[in-house]
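1. Below is the structure, and that's it, no one-letter string:
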C-alpha cells in the first residue's frame, strides 16, 4: 500500500467564505489534523489553545491549536487543527472519525466507517 492522499476543502468557521483547497496525507498515527500555520492564518483561523505533542523523532513541541470546517468527499464537520510547519498537510484520526471515514489499508483509500451508537 502507498500513501493515502485526499483532497479537502477547509474554511474559517466564523467566515466560511474564507476557505482553501488542500491535499492531505491520511496519517493514522496523528491524533489531530496538521496544516501550515501560514495557510490557517491566511484564511483567518486563530489559535484557541496551545498543546504539547510528541513528534515522530521523539521531540516534544508546543503548538497552537484552532478549529476549522472541513469537507472531504461530501462529508463535512468542524475539527481541531494544529498550526504546523510549512509543507505539513496531515489528516488525523480525530478528523477522520468526525467525518465518519476510515483508511482502507488494503485498497489505499478512505471509506465510510461503521459508526457505533451504544
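-> Great, that's in hand. Note that the structure is a prediction, hence the values are computed from the model and not measured. Residues are numbered from 1 along each chain as shown.

2. going forward, measure contacts and count neighbours with C-alpha atoms only.
-> Noted.

3. mind listing what the residue most central in space within the chain touches?
-> Geometric centre of the chain, nearest residue: residue 33, 2.6 Å, by Cα atoms, centre = their mean. With Cα atoms under 8 Å, 6 or more residues apart in numbering as the criterion, the residues that contact residue 33 are 80, 81, 82, 89, 90, 91, 92, 93, 94, 95.

4. ok, structure two:
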C-alpha cells in the first residue's frame, strides 16, 4: 500500500473508490455531508475499513467521492490511538494499545 498523507483537519479518512474496492472495504448504508475548505459541501459514501499503523490495527470509517485524493483523517488517528508528533511529523502512541481512552482520576 502507498504512503498516504495525514490531515488532522480532516475528520474522515478519504480514499478513492478504486482503493476502497481493492482493499475490500465494506460500504455502510449511510452517506456523510462534507464541508470543503473552499466553502462548498458534497455528499460522500461511507465505508468501514481495516487500517494498520505502528503495529496497531483497527476498523475506521473512510469516505469517497468523485475526485477523492487519499488522506488519513483525525478519526484514523483516534481509532488507532495515535498522534502526530508536531516536531518530527512521525506517528506516536496517544494511549495504550487496545484501550479506547486513558482515564486518570
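-> Perfect, I can see it now. These numbers were taken from a predicted model, which means no experiment stands behind them.

5. And the contacts of stretch 66-78 of the first structure?
-> Looking at what lies outside stretch 66-78 of the first structure - Cα under 8 Å, 6+ apart - the contacts are 6-13, 45-49, 79-83, 98-100.

6. one more time with 7 Å
-> By Cα atoms under 7 Å, 6 or more residues apart in numbering, the surrounding residues in contact with stretch 66-78 of the first structure are 7-13, 45-49, 79-82, 98-99.

7. Of the residues you listed, grab the buried ones for ChimeraX.
-> In ChimeraX, a selection of the buried entries from those looks like this (16 or more other Cα atoms under 10 Å):
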select :8,9,10,11,12,13,45,46,47,79,80,81,82,99
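
8. State the span of the first structure onto which the biggest strand by length in the second structure is aligned.
-> The single longest strand within the second structure, with elements called by DSSP state E, is strand 41-53. Under TM-score structural alignment, the match for strand 41-53 of the second structure in the first structure covers residues 60-72.

9. Check stretch 84-94 of the second structure too.
-> Counting by TM-score structural alignment, stretch 84-94 of the second structure pairs with residues 103-113 of the first structure.

10. likewise stretch 6-14 of the second structure?
-> Residues 26-34 of the first structure are where stretch 6-14 of the second structure lands, counting by TM-score structural alignment.
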